[in-house]
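S.K.: Based on what follows, work out the 3D shape:
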Amino acid sequence: MNFPDFIKRDFSLRSFNTFGIDETASLYMEVKTVDDLMQIYRHASLMKVPRLIVGGGSNLLLTGHFDGLALRMAMKGMHIEREDKEYVYVSAAAGEKWHDLVSWTLKSGLGGLENLSWIPGTVGAAPVQNIGAYGAELKDCFFSLKAFDFEKGILIELGKADCRFAYRSSVFKNALRNRVAIVEVTFALPKSWKPNITYAEVEREVKRRGITGPTPEEISEIIVEIRQRKLPDPAVLGNAGSFFKNPAITAERLSELKINYPGMPAYIQTDGRYRIAAGWLIDQCGWKGRRMGNAGVCETQALVLVNHGRASGADIATLAKAIEKEVFDRFAIRLEPEPVFV
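M.R.: Model (predicted):
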């Protein structure tokens, strides 16, 4: 099959996945403008091959060679779109690093994203996962996004309801997976900002520092410090952050488990179910710090799987399966990975 000259062949994706796994894509293109996406749409040969949309690769597990077209979203730019009585609307291009956006909003005197500080990845990838941490989720401040629709060859705009946000999920992981490429995201940041310190670890640190009215900057600083203390730097030890979702169980099942595990941490949800800390389950099974060859579990956070240098994506997947089995055998709870397996 003939492909245009602007497409690179047999391209290594090692630099574009935080596990640092050296797998290749048959075809590759760096996307800097919407016109780049239109070029793909106009070439029938490119429209016939599978697509993989890549941001920072912090939620990606490459388990082998990708026989298709990898598109790395590299669009740049951040600006204040507009404001009204309640919100300031901030827009950022898909290729911007997520934490760079958080830092920029804080320097601009805007709160709302501080609880999501230091999360790896890009702005364009953030809605796909509906990233969340320390008592907040992306959807809390999300307003809209623009995406290129490969089926129609046009730019579309989606609001919050269109995105079908759920716990670590969205329409982009389901019905629109690889059909659209997110190019810009807009957030509604509240003018009447209130601190969110509902997460126990953050609340404890605020009290320890003697802060009575924390600012967005102070909350961000605390969260960055916590994350850096607990999570390994992907540049030093390859990882994708939290590897498993926190599973949800019924109140009845929780009561049964509490008989044998009274210290099991559980957090009630709006639907009446409880989320269990997946890291706690894994730790109880003795996996923290363990290795299977070059794939292992982080010594400081059992929820993080790591690449000790030469692990393949298949090695990481095998380790994940072993953990899932042991957790299920012991607790009858199924763990679900967060990363996308390719």
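S.K.: drop to CA atoms for contacts and neighbour counts, all remaining ones
M.R.: OK.
S.K.: Can you show me the strands along the stretch 1-150 of the chain?
M.R.: Taking DSSP state E, counting those that start in this stretch, the strands of the stretch 1-150 of the chain run over residues 8-12, 24-31, 51-54, 60-61, 66-73, 78-83, 87-93, 132-133, 136-137, 142-149.
S.K.: so where's the longest helix in this protein?
M.R.: Longest helix in the chain by number of residues (criterion: DSSP state H): helix 313-331.
S.K.: And the contacts of it?
M.R.: If you take Cα atoms under 8 Å, 6 or more residues apart in numbering as the criterion, helix 313-331 is touched by 21, 61-64, 257, 281-282, 285, 287, 292, 294-296, 305-307, 333-337.
S.K.: ok, now with 7 Å
M.R.: Helix 313-331 is contacted by residues 21, 61-64, 281-282, 285, 292, 295, 333-335 when judged by Cα atoms under 7 Å, 6 or more residues apart in numbering.
S.K.: out of the residues you listed, which are buried?
M.R.: Applying 16 or more other Cα atoms under 10 Å to the contacts of helix 313-331, the neighbour count classes 21, 61-64, 281-282, 285, 295, 333-335 as buried.
S.K.: Would you reformat those residues as TSV and include distance to F172?
M.R.: Output for the buried ones among the contacts of helix 313-331, formatted as TSV (distance: Cα to Cα, whole Å):
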residue	distance to F172
I21	24
L61	17
L62	19
T63	21
G64	22
L281	29
I282	28
C285	33
A295	29
I333	26
R334	23
L335	21
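S.K.: next up, for comparison:
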Amino acid sequence: MKLEHQKNIQMLNTLRIPSVANAYVNCRSLLEIRQAIAWACDHDKKVYVLGGGSNVIPLQHIQGLVLQPKLKGIEVFVHNNDEVLVKAGAGENWHSIVCYCVERGYHGVENLALIPGDMGAAPIQNIGAYGAELKDVFWQLEALNIQTQQLEVFDFADCDFGYRDSVFKNAKRDQYIITSVTLKLSTKAKPNLSYPALASHLRERGIDNVDAKDILNAVIHIRRSKLPDPRLVPNAGSFFKNPVVSVQQYQTLLASFPDIPAYEVSLTQKKLAAAWLIEQTGWKGKPLDKVLVHKDHALVLTNPSCEIADKVLGLADAIARDVRAKFDISLELEPRLIGEL
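M.R.: Coordinates of the predicted model:
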């Protein structure tokens, strides 16, 4: 285990926020993770897990131990005649896993192409895009209990998946380090074209017999046309969750804002488009303290000048205040904070 002190992690987060961790370790094995946890316990340090850095806001000074679990490896198991189980280490890149599966004719993850980050973070966030979510293909995961240092298995029911949510963001928050994730995929094509923009893109190109590669390529094209590349423009992707409201609240909003877009979640709930709400408050393309809302996508906050977390959070707070004042809706951050405010 190679422990580093006063580690600059600016290049380890896609917002390029300047941040220094009191201690940092890149763990490439379960043994190294256990050694790192033991060190943190001996030195009374809180453990902060950092994956690919694409969905985090690191504070300027992090007093605890920042641990990156970079466990690698992919295994494939036959589940039954039409299904396979694909197990990957937490440190595998998510998009690379998607491409790996599609190339081998394993179906189910193609709608989730080009989502930045590592495999271990995918179930925490229950990542989702273009009509699909991680939970749709999830089988199980293994995670190390930080307190007991025992490896535990979490099945679907254990994870309590929700919209951009899981048990690891709630009841089990900061208690586990995910070491591997297993997906259940189909060997038969089951194209998911429920997302209108995706179906429209394929239709416009005259693609009728859609397969996983078609969807993969379409999703990559759409994402690249709408979202800035974090390697070129520092950002963390979608900065706010799309708020879910009651049907009653939606009807009240509809009376005042007839054009408000909404998507059915259940018989009693509607999901609103956070980007639309932000646009209505005039923030699209606008800066604050050198942090700005992207000109093409109001849900993306960019940090071209590499400002500190306080300034990024300042813009987020100003946007949330204006949305609350106009619509009486509270926006929730999607990226998580690393460090103590």
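S.K.: what TM-score comes out when they're superposed?
M.R.: Remark: TM-score between the superposed chains equals 0.96 [TM-score structural alignment, normalised by the length of structure 2]; 338 aligned residues with a Cα RMSD of 1.4 Å.
S.K.: residues in structure 2 aligned with the longest helix of structure 1?
M.R.: Mapping helix 313-331 of structure 1 onto structure 2 (TM-score structural alignment) gives residues 309-327.
S.K.: Pull up the gap between H294 of structure 2 and A262 of structure 2, please.
M.R.: Going from H294 of structure 2 to A262 of structure 2 by Cα to Cα, to the nearest Å gives 22 Å.
S.K.: The two - which one has more neighbours?
M.R.: It is H294, of H294 of structure 2 and A262, that has more neighbours when counted by other Cα atoms under 10 Å, with 21 against 17.
S.K.: can you pull the contacts of the more buried one?
M.R.: 284-285, 300-302.
S.K.: Aligned to K184 of structure 2, what sits in structure 1?
M.R.: Aligned partner of K184 of structure 2 by TM-score structural alignment: A188.
S.K.: A23 of structure 2 pairs with which position in structure 1?
M.R.: Using TM-score structural alignment, A23 of structure 2 sits opposite L27 in structure 1.
S.K.: try S166 of structure 2
M.R.: So, by TM-score structural alignment, S166 of structure 2 is matched to S170.
S.K.: Number of residues surrounding the nearest residue to its match once chain neighbours are set aside?
M.R.: The shortest distance from S170 of structure 1 to any non-neighbouring residue, by Cα to Cα, 6 or more residues apart in numbering, is to R164 (5.2 Å). R164 of structure 1 is flanked by 14 other residues according to other Cα under 10 Å.
S.K.: From F143 of structure 1, how far out is R164 of structure 1?
M.R.: Going from R164 of structure 1 to F143 of structure 1 by Cα to Cα gives 13 Å.
S.K.: List the contacts of the host helix or strand of L189 of structure 1.
M.R.: If you go by DSSP states H and E, L189 of structure 1 is part of strand 180-190. When contacts are defined by Cα under 7 Å, 6+ apart, strand 180-190 of structure 1 is touched by residues 53, 86-94, 110-112, 124, 141-150.
S.K.: Map N8 of structure 2 across to structure 1 for me.
M.R.: When structure 1 is aligned by TM-score structural alignment, N8 of structure 2 is paired with S12.
S.K.: all helices for the stretch 201-342 of structure 1, in order.
M.R.: With DSSP state H, counting those that start in this stretch as the criterion, the stretch 201-342 of structure 1 has helices at 216-230, 251-260, 278-284, 313-331.
S.K.: deepest of these, which one?
M.R.: Comparing the helices of the stretch 201-342 of structure 1 by mean neighbour count (mean count of other Cα atoms under 10 Å), helix 278-284 comes out on top with a mean of 20.
S.K.: Read off where that one ends up in structure 2.
M.R.: Helix 278-284 of structure 1 lines up with residues 274-280 of structure 2 when matched by TM-score structural alignment.
S.K.: neighbouring contacts of stretch 17-31 of structure 1?
M.R.: Residues from elsewhere that reach stretch 17-31 of structure 1 (Cα under 7 Å, 6+ apart): 7-14, 37, 56-58, 60, 62, 64-75, 234, 238-240, 307, 312-313.
S.K.: what's the answer for stretch 100-119 of structure 2, then?
M.R.: 51-54, 89-95, 98, 128-130, 132, 137, 181, 185-190, 212-213, 215-216, 219-220.
S.K.: can you tell me what part of structure 1 it aligns to?
M.R.: Here stretch 100-119 of structure 2 aligns to structure 1 at residues 104-123, judged by TM-score structural alignment.
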